[in-house]
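> turn this into a model:
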Amino acid sequence: MPKSSSDNDSPLLLYDGHCALCNGAVSWILKWDKRQRFTFAPLQGPTAAEIIRRHPHLAEIDSLILVEGDSMRTHSSAALRVAMIVGGLWKVLGLFYIIPKPLRDWVYNGIARIRYRTFGRYDACPMPPVEWRHRFKA
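I've put the predicted structure just below:
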């Protein structure tokens, strides 16, 4: 049975709501997360603001932040953990954990630097499809 998006232990993915690549990643998760474990909130919203208020070191992050209970993952570690949670064949991406984090994050940050130019930028956070809105927080 899928977890409800109201479960406190559901992984929460904070993402740049203006970034087309980040919104694409959210759409990918919605497609492949068959057990509906994830909830989502844009970095521009009050949910993210409250988390960042409690964890000020996250204020500099402008792409993905994965929150699981008291655990916060950013950059490549967040992306790889998402793949692990989605499961199935996507778990194979966990093999990239063998690459040292500084190198993984260097690649991740390189993509993040060009994401607006390459993938585009929204003026406002797009609304999720009606059937998925229960999985989003403001």
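> only C-alpha atoms from now on, for both contacts and neighbour counts.
Fine.
> show me what the lengthiest helix in the chain is packed up against.
Taking DSSP state H as the criterion, the chain has its longest helix at helix 101-119. The contact analysis (3 or more C-alpha pairs under 8 Å, 6 or more residues apart in numbering; DSSP states H and E) places helix 101-119 against helix 20-32, helix 75-86.
> I'd like the structure of this one too, to check against the first:
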Amino acid sequence: MRRQPVLVYDGDCAFCTSSVRFAKRRLRPRCDATPWQFADLARLGIAQQRAEHEVLWVTPAGSVHGGAQAVAKLLMSAGGGWPVVGALLTLPLVRWVAQGVYRIIARNRRRMPGGTAACALPPSRGGRGRQ
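Okay, the predicted model is just below:
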């Protein structure tokens, strides 16, 4: 059993990689961070399609939190005042808004600072863009 949570992110996305690097350097969360491309997804209990879609926080017990709630968990594991911010992101109304903001950022991450065309989410199988 793992001792620390794992943050799983898209290692091909410059925006994602930069964001994780920033978090590790400035927030110092208590977790391991790994690109999904190098993670043992089966061992973590994650489908590749989900890992392509959103950042994931996997607890040592195997619970998986995605998107804005993964960010909330990362913040709650950090030092300073960040756990308060993370806890706020879990409140019902704030959680709903945070997930919406997360989806907007995820859909537009190639346009974010440091983003490139490689940051674009892969198209869904149904022909619609991912959300």
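> TM-score for the pair, please.
Once superposed, the chains reach a TM-score of 0.71 (TM-score structural alignment, normalised by the length of the second structure), with 114 aligned residues with a C-alpha RMSD of 2.7 Å.
> about what we covered before: pick the most buried one from the helices and strands packed on helix 101-119 of the first structure.
Comparing these by mean neighbour count (mean count of other C-alpha atoms under 10 Å), helix 75-86 comes out on top with a mean of 20.
> quick one: list the elements packing against it.
Packed next to helix 75-86 of the first structure, using 3+ C-alpha pairs under 8 Å, 6+ apart, are strand 65-68, helix 101-119.
> now with 10 Å, please.
Judged by 3 or more C-alpha pairs under 10 Å, 6 or more residues apart in numbering; DSSP states H and E, the packing partners of helix 75-86 of the first structure are strand 12-15, helix 20-32, strand 65-68, strand 71-74, helix 101-119.
> counterpart of residue 109 of the first structure in the second structure?
Here residue 109 of the first structure is matched to residue 103 in the second structure, going by TM-score structural alignment.
> actually residue 27 of the first structure, sorry about that
Using TM-score structural alignment, residue 27 of the first structure pairs with residue 21 in the second structure.
> its match is in contact with residue 33, isn't it?
Yes: Residue 21 of the second structure lies in contact with residue 33 (C-alpha atoms under 10 Å); the separation is 9.2 Å.
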